[in-house]
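Colleague: generate coordinates for the sequence data below:
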Amino acid sequence: MAGVDIEVAPMRSLDDFLANSARFQIPNYRDPDRWAYRVMQNLLYYQTNYFFSAVLIFLLVGMLHPHKFLCGMLALAVVFAIFYYITNKQAVASHFKRDHPLLSLTLIFSGGYFIVYMLGSVLVFLFGICLPLLAVLVHASMRLRNMRNKLMNKMEAAGLKRTPMGLFLDELGVDSDKIVF
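Modeller: This next block holds a predicted model:
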């Protein structure tokens, strides 16, 4: 990635993104290649709008249920930290379990209780992550492309402009030239 000039895509107008000039249509589910191409092209063209929309929805869910949101984030962080520690320090964990069986059992039951107790909070946090992704997917699936969208995406494909979403899609192995309809 060294030497690649990244240009952040401009914020598209609200009129272009959602309002009067925006045209929406349910995609043809029988033609998954065409649908995937539409989604990919919209992800590239509206990437800045999608980023700000996702952040706004994420913050909105966090403000509606701040206590549950923070507790869910903390619960998941604790679970991932424990998983990381155990997977990287396997010998230490197995010695601890062998030397302190009662304490190990207590920690396991306490951790299980903590997760069950925090399950509602974890679900609120996961909803805060999944709702923006769903909103982006629905918009990208239903938004019909216009001439500016097609022109900007051709410039991205030709390598004249490199954007964060273009690099992200490249890393995922999605190439606009390989999707043909």
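Colleague: okay, CA-based contacts and neighbour counts for the rest of this
Modeller: OK.
Colleague: neighbours of P10, just the number please.
Modeller: For P10, the neighbour count with other Cα atoms under 10 Å is 11.
Colleague: I'd assumed F52 was in contact with it.
Modeller: No. P10 is beyond contact range of F52, at 11.7 Å (criterion: Cα atoms under 8 Å).
Colleague: ok, for V61, nearest residue in space, not its chain neighbours?
Modeller: In space, and not counting its chain neighbours, V61 is closest to G128: 5.4 Å by Cα to Cα, 6 or more residues apart in numbering.
Colleague: what's the following helix or strand after the host helix or strand of that neighbour?
Modeller: Assessed by DSSP states H and E, G128 sits inside helix 119-142. Downstream of helix 119-142, the first helix or strand assigned by DSSP H and E is helix 147-158.
Colleague: can you give me the buried ones in that next one?
Modeller: 152-153, 156 (16 or more other Cα atoms under 10 Å).
Colleague: one more sequence to fold, the one below, so I can look at both together:
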Amino acid sequence: MVQIKFTPIRPWKDFFPGAERFAIPDFHDLPKWNNRMICNLLYYQTNYILMAVVVFLIVGFMDPIGMFIGAAVVVAVFLGAEWAAENKAIIKNFKKENPILFVFFVLLASYLLIPLFGEVMVFLLAFKLPQF
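Modeller: Purely as a prediction, here's the structure:
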């Protein structure tokens, strides 16, 4: 059985330092920038997970019905897309060749349902806010 180990929770001052610790990354050296980002995500992964859970819970407590309906709509769109991918060859091939684009279209379909189900935005906000 695979054992998952989380990194320890890093101190807040280390995780969220002042502006003096931030440096503009060198976008001309993409491998170095990519390595820096991956190292940061691995080093602070527990802090990021905790922040995501806290934001998710706060949004859920502020609007629980909206959160539930939003989650239900996103899950329904995803399940509908998966069903279509299993039953339609063209969609199955598209999903196999472009998995990221497939997920993008699923999220886009959820986004287009926002006027009908405004609660989708509540769920997506809680889901995406910690990533900023």
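Colleague: one step back: and the residue nearest to V61 of structure 1? What does it align with in structure 2?
Modeller: Under the alignment (TM-score structural alignment), G128 of structure 1 maps onto A126 of structure 2.
Colleague: report the contact partners of that match.
Modeller: Contact analysis of A126 of structure 2 by Cα atoms under 8 Å, 6 or more residues apart in numbering lists 55-56, 59-60.
Colleague: can you name every helix or strand that the longest helix anywhere in structure 2 contacts?
Modeller: Counting residues, the longest helix in structure 2 under DSSP state H turns out to be helix 64-87. Judged by 3 or more Cα pairs under 8 Å, 6 or more residues apart in numbering; DSSP states H and E, helix 64-87 of structure 2 is in contact with helix 89-97, helix 99-112, helix 119-128.
Colleague: quick one: work out the angle between the second one and helix 89-97.
Modeller: What it means is helix 99-112 of structure 2. 120 degrees (axes from the mean of the first three to the mean of the last three Cα atoms, to 10 degrees).
Colleague: other SSEs contacting helix 99-112 of structure 2?
Modeller: Secondary-structure packing of helix 99-112 of structure 2 (3+ Cα pairs under 8 Å, 6+ apart): helix 64-87, helix 89-97, helix 119-128.
Colleague: between those, which one is closest to Y43 of structure 2.
Modeller: Ranking those by proximity to Y43 of structure 2 (Cα to Cα) places helix 119-128 first, at 20.4 Å.
Colleague: so how far does the closest one sit from its counterpart in structure 1?
Modeller: On superposition with structure 1, the mean distance recorded for helix 119-128 of structure 2 (mean Cα distance after the TM-score superposition for structure 1) is 1.6 Å.
Colleague: and that helix, how far out from the chain's middle?
Modeller: Offset of helix 119-128 of structure 2 from its chain centre (Cα atoms, centre = their mean, to the nearest Å): 10 Å.
Colleague: right, so the helices and strands packed on helix 99-112 of structure 2: which one is the most enclosed?
Modeller: Compared across these, helix 119-128 shows the largest average neighbour count, a mean of 20 (mean count of other Cα atoms under 10 Å).
Colleague: okay, the angle between it and helix 99-112?
Modeller: Going by the same axes, to 10 degrees, helix 119-128 of structure 2 makes 140 degrees with helix 99-112.
Colleague: do you know how far the match of G128 of structure 1 is from E97 of structure 2?
Modeller: 30 Å (Cα to Cα, to the nearest Å).
Colleague: next one: P17 of structure 2
Modeller: 41 Å.
Colleague: repeat for D14 of structure 2
Modeller: Distance from D14 of structure 2 to E97 of structure 2, by Cα to Cα: 41 Å.
Colleague: ok, now E86 of structure 2?
Modeller: Taking Cα to Cα, one finds E86 of structure 2 at 14 Å from E97 of structure 2.
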